[in-house]
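Engineer: this one's sequence-less:
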């Protein structure tokens, strides 16, 4: 873990971070999170892309994206590709099963920089190779960053359930993590 931290810090200085996942089925290629030159210089911030396998075993990736970045990550066999569409004020994309087994109860959430949680989407079972569309309408409250993640299986990774009893029916506008302010 110390070596990973040192590599991340050294590469992070140059504007690029490489995360080398351990454990489950992440594939053999390296996973990269790319930030570009601070995201907005020279007007070339559009279309930036974030890739990663999630920096922790928890459900959230911990990576906050700008509104122009694309999220493309495989976690627990689910590949989530998501972008923010300002015109429709929604997060749209796909989630795909990259494994040879059915992934059960796959759902997607987005946490906004203003504290609002969008989702989760309705849980679906994904057959091997199956891809489904994802759309989460955003809030009318201003935000400038977002943290997406896909969840697989019942509950939240064996933890004490991020949503608690009935919490997954919280709707799209505000989750239990928001302070209501």
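Structural biologist: All right, it came through fine. Being a predicted model, the structure only gives us computed values, none of them experimental. Numbering: from 1, shown residues only.
Engineer: only C-alpha atoms for contact and neighbour calcs from this point on.
Structural biologist: Will do.
Engineer: all strands for the chain, in order.
Structural biologist: In the chain, the segments counted as strands under DSSP state E are 16-19, 31-34, 48-52, 69-75, 78-85, 90-97, 103-112, 117-118, 124-126, 131-137, 146-151.
Engineer: Identify whichever of those strands lies nearest to residue 160.
Structural biologist: strand 146-151 (14.0 Å; C-alpha to C-alpha).
Engineer: how far off strand 90-97 does the closest one point, in degrees?
Structural biologist: Interaxial angle of strand 146-151 relative to strand 90-97 (axes from the mean of the first three to the mean of the last three C-alpha atoms, to 10 degrees): 30 degrees.
Engineer: could you say what helices and strands strand 146-151 packs with?
Structural biologist: When contacts are defined as 3 or more C-alpha pairs under 8 Å, 6 or more residues apart in numbering; DSSP states H and E, strand 146-151 sits against strand 78-85, strand 103-112.
Engineer: Deepest in the core, which of the ones you listed is it.
Structural biologist: Counting by mean count of other C-alpha atoms under 10 Å, strand 78-85 has the highest mean neighbour count of the helices and strands packed on strand 146-151, with a mean of 23.
Engineer: Check which helices and strands it is in contact with.
Structural biologist: strand 69-75, strand 90-97, strand 146-151.
Engineer: what about versus this one:
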């Protein structure tokens, strides 16, 4: 089992302000919401875990397949971290797999550094939580470049989709809560 690299800036305040995009489409949930076929692989499996607003209790375990990635996570109070595994359940490579956890206190953990996963590959996930108290959480795995808009913008060039995490491409007119252009989390 390989360890999933969770390097990044750590917990990021997620107030929801500034989620509106300056481009043609976008916003945190875009026109199609979280399940708007990021990378074309999500369809009905997306289920809108994040968009549903149904927070998990701290003692609950999350186990869902989304875009071919099975994410199993739980909160470990002794280490104040979210731990688990992500598995490629498909017969093809999943590109740019990354994990996020949204906390009830408005903090977003992740996304983790995007990785490509071979068929059947399993990686461990460990996302340290914030010291600020929280009572619920909503995790999700994301797969692909999300060029269709969605929550995390895109990495293409000339695309005018926006998203919560902006974009990293040239000539992109997208906005996003976490900015656009420049360096993205995880050194991407």
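Structural biologist: Ah, there it is. Just so it is clear, the model here is predicted, and its values are computed rather than measured.
Engineer: After superposition, what's the TM-score here?
Structural biologist: Put the two chains on top of each other and the TM-score (TM-score structural alignment, normalised by the length of the first structure) is 0.60; 123 aligned residues with a C-alpha RMSD of 2.9 Å.
Engineer: ok so, going back, and the strands of the first structure as a markdown table, adding distance to residue 59 of the first structure?
Structural biologist: Listed next are the strands of the first structure as a markdown table, based on distance: least, C-alpha to C-alpha, whole Å:
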| stretch | distance to residue 59 of the first structure |
| --- | --- |
| strand 16-19 | 16 |
| strand 31-34 | 17 |
| strand 48-52 | 13 |
| strand 69-75 | 9 |
| strand 78-85 | 12 |
| strand 90-97 | 15 |
| strand 103-112 | 10 |
| strand 117-118 | 13 |
| strand 124-126 | 17 |
| strand 131-137 | 18 |
| strand 146-151 | 6 |
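Engineer: do you know which of these lies nearest residue 25 of the first structure?
Structural biologist: Distance to residue 25 of the first structure, taken as C-alpha to C-alpha, is lowest for strand 69-75 among these, at 8.4 Å.
Engineer: how much does the closest one deviate in direction from strand 78-85?
Structural biologist: Using the same axes, to 10 degrees: strand 69-75 of the first structure against strand 78-85 is 170 degrees.
Engineer: quick one: strand 69-75 of the first structure aligns where in the second structure?
Structural biologist: Across the second structure, the stretch matching strand 69-75 of the first structure (TM-score structural alignment) is residues 60-66.
Engineer: Name the residues of the matching stretch that are buried.
Structural biologist: 62, 63, 64, 65, 66 (16 or more other C-alpha atoms under 10 Å).
Engineer: Find the residue closest to the fourth one in space, skipping its chain neighbours.
Structural biologist: The one in question is residue 65 of the second structure. Nearest non-adjacent residue to residue 65 of the second structure, counting by C-alpha to C-alpha, 6 or more residues apart in numbering: residue 71, 6.3 Å away.
Engineer: What separation do you get for the one you found and residue 147 of the second structure?
Structural biologist: Taking C-alpha to C-alpha, to the nearest Å as the measure, residue 71 of the second structure falls 22 Å from residue 147 of the second structure.
Engineer: One more: residue 120 of the second structure?
Structural biologist: Distance from residue 120 of the second structure to residue 147 of the second structure, by C-alpha to C-alpha: 25 Å.
Engineer: How many residues are close by the aligned partner of residue 129 of the first structure in the second structure?
Structural biologist: Per TM-score structural alignment, the equivalent position to residue 129 of the first structure in the second structure is residue 120. For residue 120 of the second structure, the count of nearby residues is 13 (other C-alpha atoms under 10 Å).
Engineer: Now do the contacts for residue 120 of the second structure.
Structural biologist: 87, 88, 89, 90, 91 (C-alpha atoms under 8 Å, 6 or more residues apart in numbering).
Engineer: if we go to 6 Å?
Structural biologist: Taking C-alpha atoms under 6 Å, 6 or more residues apart in numbering as the criterion, residue 120 of the second structure is in contact with 88, 89.
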